[in-house]
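Colleague: Mind folding the following:
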Amino acid sequence: MAITILFLGPLRDLATSDSIAVDAPLDWAGLIAAVPDAVASELRGERVNIACAGRVLADKTTLAAVDGDEIALLPPVSGG
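Modeller: All right, here's what the predicted structure looks like:
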């Protein structure tokens, strides 16, 4: 089985894809290595959050995804 990484909003444009599948398990270092460099650069900043298996992580470096999990990369939201 695999883990699905979803690229949302402007991160989708940077990744040039809606999603990718990677082998499980996946931690923070593995996530950074799995995504395109432009996305990895954004992930290292404070403005992008990560949800794993439906839960937004308070500390994204604690990512511990397992088989079947879906990781959503959440860019900052704008609007009024």
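
Colleague: going forward, measure contacts between C-alpha atoms and count neighbours the same way
Modeller: Fine.

Colleague: Which residue lies nearest the spatial centre of the protein?
Modeller: Leu73 (3.7 Å; C-alpha atoms, centre = their mean).

Colleague: one more to line up against the first:
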Amino acid sequence: MKARYFASVRERIGLAEEEVAPPSEVSTVGELIAWLCGRGEGYALALADAAKVRVALDQTHARLDSPIGQAREVAFFPPMTGG
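Modeller: As a prediction, the model looks like this:
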């Protein structure tokens, strides 16, 4: 699965995108975030508050309890603010 990182998430992780292969027990967006956080400090800092990070699976917004299924792409966005 291709993981894409945007804005401050990208800056903290240090990558715009990468191929990831989570273990089979990772089945939801929340579990995927937890797994990514275990990959290093940058991931942990970028995704620390999972409830505020926005996620899209195959370009469709997803919740933390959404199953990742056979998604080919997951995108992570920082919280949005208006102005």
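
Colleague: Tell me if the residue nearest to the centre of the first structure really is in a helix.
Modeller: No: counting by DSSP: H, G, I helix; E, B strand; the rest coil, Leu73 of the first structure falls outside a helix, being strand.

Colleague: Just give me the match in the first structure for Glu18 of the second structure.
Modeller: Using TM-score structural alignment, the partner of Glu18 of the second structure in the first structure is Ile20.

Colleague: Just give me the mean distance for the helix or strand harbouring that match relative to the second structure.
Modeller: Element membership for Ile20 of the first structure (DSSP states H and E) is strand 19-23. Here the mean offset of strand 19-23 of the first structure against the second structure after fitting is 1.2 Å, by mean C-alpha distance after the TM-score superposition for the first structure.

Colleague: So what touches that strand?
Modeller: For strand 19-23 of the first structure, the external contacting residues (C-alpha atoms under 8 Å, 6 or more residues apart in numbering) are 1-7, 34, 67.
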